[in-house]
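Q: just the structure for this:
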Amino acid sequence: MRWTLKPVPPLEKVNHLANKLSVDSNLAKLLVQRGIETFEQARCFFRPSLSNLHDPFLMQDMEKAVKRIEEAVSNNENILIFGDYDVDGTTAVSLLFTYLKSFYPNVATYIPDRYAEGYGVSFQGIDFAEDNNFSLIIALDCGIKAIDKVNYAKEKGVDFIICDHHRPGKTLPNAIAVLDPKREDCNYPYDELCGCGVGFKLIQALASKHNQTIDDLMSYLDLVAIAIAADIVPMTGENRILAYYGLKQINSSPRNGIRAMTHQLKKKTLTITDVVFVIAPRINAAGRMKHGNYAVELLTEENIDKANTMAAGIEVFNNDRRDLDKLITEEALKQIEENKETKNFSSVVYQKNWHKGVIGIVASRLTETYYRPTLVFTKSGDKLAASARSVNGFDVYNALEACSEYIEQFGGHKYAAGLTLLEENYQKFKDKFEQVVKNSIPKELLLPEIKIDLEIELSAITPKFYRILQQFAPFGPQNMRPTFVSKNVKDTGYSRKVGADEDHLKLSIISEDGTKFNGIGFNLGNKHPQISNGKPFDIVYTIDENTWNNNTTLQLNIKDLKVTE
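A: Just a heads-up that it's a prediction; the model follows:
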């Protein structure tokens, strides 16, 4: 693994902030690294405020969107809320549906079938709208490239409002309004919202016309926080404010669907990590294993008994998803090994029977294993569909763009994308993608990287230091949990391998000044021989708490270690 220590910020800025906040220099360094240099910036960081959310009408086309929705309400039109089948899409649909339904009855939801319709706005969905007398479709987390679909709807007398956060193409769809902060002509101050975040800005704008304030919208923030966490958008600016208050909502009075999914957890307070690893996979499992509608029904269910029954069903989907994920990952790894492609610059695999609902997860697993830009293909109707995942620092969207001659359709982000192509173009695409990656990826990006915030002494880790560190949460991209390096520590003699297969390493270490700490290194059991001979070594870690026999202590979560040269 590559250890990359972030640059130490200028001393004068660190000292100035440390004095203003009365904190030690290590905490001040962490803050300056995050762009926080003044008392006011620190106040906004440590005390996120809903008053710092931007005016939704700063977003291009927001006025048009609100006007068209109000028109639909006053004319008694039927409104269809359309969204993608993943977490961001289903939470966005649930959010807008619940809000509109609170004052207007003629609203329904539509989630495309992952297998029959594929990603995004579908002709089938538009036909459904026409057949059922819907004159307005509001598309969430999709639609920015649906030019032909929006034109098709227009011919049928169905209007579109698009709320998306993906990168637009050269031409925007001919919709009534296109809300996307990534539009080149959009001057909205924050362009890293997720799809559900854009949906929230729409209800914020609608609420202002109904004399409602942000306080009236608190009950919707649980959904926004889940989408922010699941879609891996930067945990900065508005996202951090929305996630902060969304977590408060999840922990104080979540909607029934979320309560039903989390009631089995024994934790008093859920964190963003719990959202990512407990709530998000279960919402996703519905769209992967059955239908995204199931997730929307759960997230909008008002009866707790029904919500509990539905959550039990989702638990079954999630367990099935886990089994499939494991099986297909094993088959994909075997395919790479058998084809002698472990030295390639990319990993591209295909099996026609692989379940389309889990190929994204499998792509992530392969990326973790080989640390290469990865695509996993399966058969989808008369075409092949793939999920793409990338390594830190490499733009897979741009790489796909360079191979567009062989692609039917694609979309996504820098690190995750989806595409379809004709089966006869699979090998040509695979060869071209490998060539593009080989020619453009810096070699160092093919080694996993641990970004280290600071080098500190173990003696700097105190309960007060940890308490303030916890206030850096919620964590996420661009505001990750701080990672530290400490050098020349030694095993006390009590470190040992643990776990059923002795895969993990339970550490007991001492620093040069005599400070002792315990730590846990998951999947580092094979490093025990390197440290048990009394030689000094360096550790990279985050800090967390460990509770044992009702006794809570600080422990180090070891990410990697290296014997000192």
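
Q: can we go C-alpha only for contacts and neighbour counts from here?
A: Fine.

Q: look through the protein and tell me its longest helix.
A: Selection of the longest helix in the chain by residue count, based on DSSP state H, yields helix 304-338.

Q: which residues touch stretch 459-475?
A: 27, 45-46, 235, 240, 243-244, 271-272, 479, 481-482, 513, 515, 543, 554 (C-alpha atoms under 8 Å, 6 or more residues apart in numbering).

Q: which members of these are positioned in helices?
A: Checked against DSSP H, these include these in helices: 27, 45-46, 240, 243-244, 272.

Q: ok, and the most crowded of those residues?
A: A243 (27 neighbours; other C-alpha atoms under 10 Å).

Q: let's see this one next, to set against the first:
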Amino acid sequence: MRWISKPLPNNDVVNSLSKSLGIDRVLAQLLALRGINTFDEAKSFFRPNLAELHNPFLMKGMEQAVQRIFTAIENNENIMVYGDYDVDGTTAVALMSTYLLTLYPNVVTYIPDRYAEGYGISYQGIDFADDNEITLIIALDCGIKAIDKVAYAKEKNIDFIICDHHRPGDTVPDAVAVLDPKQVDCHYPYDELSGCGVGFKLIQAIAETLEHPFETLIPYLDLLAVSIAADIVPMDGENRILAYHGLKLINSNPRPGIKAILEQVQKTELTITDVVFIIAPRINAAGRMKQGIHAVELLTEQNISLAKKFASEIDQYNADRKELDKKITDEALQQIRENNEEQNSTSVVFCETWHKGVIGIVASRLIENYYRPTLVFTKSGDKLAASARSVKGFDVYNALEACAEHIEQFGGHKYAAGLTLLPENYHAFKNAFEKVVKETLTEEQKTPEISIDAEVDLSYLTPKFYRILSQFAPFGPANMKPVFKATALRDNGYGKRIGKVEHEDDLPEHLRLNIIYGADDKTYNAIGFGMGHQLDEIQQAETFEAAFTLEENNWNGFTSLQLMLKDVKC
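A: As a prediction, this is how the structure comes out:
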């Protein structure tokens, strides 16, 4: 593991922030590293304000989109709200459909089948619209590259409004309106919204046109917080404002579907991390294991008893998904070992019976074991389909492009992609991909990296320090939880391995330490997940260094600060 310390910010800015905010220099340094240079910027950061959201009509196409929806309502047209089967897509469909139904009854939802229809807008979905006399489709979290599909719909007198956040190609579909802040000629001030976020800007524009107060939109912010957390979009600008207030809603008055999930896991107060690891996987599991429309039903249900029933079904999908991805991961790891590929530059594995809905998760799991670009293939019809995942700094999309002669179709971005190829091309592709990666993967990219925000004296880490630090939340890309480094640490001899074991001979995989620091021998509690194997080395070392984040530990009514270890060096 490489430790990389972030460059120190401007000293005058740190001093100014420390003085004007009445906080210590470490906290001021953390703010400056996030591009916060003044008292007013810090005030905005610590108190995200819905009044600071941008005017939705600054987005290209917004006027046309709003007008087309009003025309549909006036003409009593049938409207379809269409979205992708992942968390961002299903939350977006839930948001848009429930809002429109407060204005007008002729609204239906549609989520494509992951296996029969694939990603994005499908011909089957358009045919369904045609069969049901639907004349307007609002597509969310997809559609920016669906040029042929939108043209097909137009032939059937079906209009499209596209609300997407993916990068467009050279041309965009011939829709009534295309809302995508990543369009080159769109001058909307913030271009990192989630798909659900773009949908929210559309309902904000409708509400403003109707002169409805903004407060009528607050009940939709829980869906937005889930989409922002799950889609790993930057946690800055409008995303941070929306996620902050959405999380407050989840913790105070969530919609029945989210409340039903929380009751299942017996959680009362959620962080954005909890949203990522508790709510998002359950919503995703519907599309992975069955149908994404089940997630929309859960998120739109108003009856709490029915919501609990839907949540119970989705929880079972998630349990099945977890069991399946563990089984497939074990099989994939065994395949790598049996093929003597531990020393390869890539992991490329295939089994025709692996479930297509979990191969992306399995690819991420394999990277935890072998830190290198990874593809997991399964059979899909008469072709092979794969999910690709990459490591920090390495562009897997470019690597796939270099192997394009062996591929039928591929798409994605730097760190995640999908592709299909003919079975007879699998081995040629696998060899070509290994060759490309071996030639282009740098030594640095072969090792996981920890980015250190600040080196601290552990005596800094007081309850007051943590109270201010916790106001940096919600965390996510562009505002990650700060990682600290501390040196000259000692183990007090009571450290131990913890965690459940499957077999009697296994050793627990996690680590609990009582760290001694400073002349007064004050101890600090620390937990290291997956770090149990380092216990002996730590206890034999005279001193060690640690990279960690800071959390509060509540146990038996007693609250204390706890170091969450990311790595140690002896």
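
Q: need the TM-score from the superposition.
A: Scored against TM-score structural alignment, normalised by the length of structure 1, the superposed chains reach a TM-score of 0.97; 563 aligned residues with a C-alpha RMSD of 1.4 Å.

Q: one step back: from the contacts of stretch 459-475 of structure 1, which two are the most distant?
A: A243 and D513 (39.9 Å; C-alpha to C-alpha).

Q: so what does F377 of structure 2 match up with in structure 1?
A: In structure 1, the residue paired with F377 of structure 2 is F377, using TM-score structural alignment.

Q: distance of that match from G292 of structure 1?
A: 21 Å (C-alpha to C-alpha, to the nearest Å).

Q: same deal with A243 of structure 1?
A: 23 Å.

Q: again with N251 of structure 1
A: Taking C-alpha to C-alpha, one finds N251 of structure 1 at 25 Å from G292 of structure 1.

Q: higher neighbour count, the two?
A: G292 (26 against 15).

Q: the more buried one and D88 touch, don't they?
A: No. Applying C-alpha atoms under 8 Å as the test, G292 of structure 1 and D88 come out as separate, 11.1 Å apart.

Q: can you confirm T378 of structure 1 is in a strand?
A: Yes. Counting by DSSP: H, G, I helix; E, B strand; the rest coil, T378 of structure 1 is found in a strand.

Q: what's the burial count for it?
A: So T378 of structure 1, with other C-alpha under 10 Å, has 22 neighbours.

Q: how about it: what's its closest non-neighbour residue?
A: K352 (4.7 Å; C-alpha to C-alpha, 6 or more residues apart in numbering).

Q: same question, A332 of structure 1
A: Counting by C-alpha to C-alpha, 6+ apart, the residue nearest A332 of structure 1 is V349, at 6.5 Å.

Q: and the one you found, that one's in a helix?
A: No. When classified by three-state DSSP, V349 of structure 1 is found to be strand rather than part of a helix.

Q: contact partners for it?
A: 332, 335-336, 375-377 are the contacts of V349 of structure 1 under C-alpha under 8 Å, 6+ apart.

Q: now do the end-to-end distance for stretch 161-172 of structure 1.
A: End-to-end for stretch 161-172 of structure 1, by C-alpha to C-alpha: 12 Å.

Q: list the contacts of that stretch.
A: Stretch 161-172 of structure 1 has contacts (C-alpha under 8 Å, 6+ apart) with 65, 136-145, 147, 175-183, 191-195, 198-199, 411-413.

Q: can you get me a residue count around D180 of structure 2?
A: Considering only other C-alpha under 10 Å, D180 of structure 2 is surrounded by 28 other residues.

Q: quick one: it and H166 of structure 2, what's the gap?
A: 7 Å.
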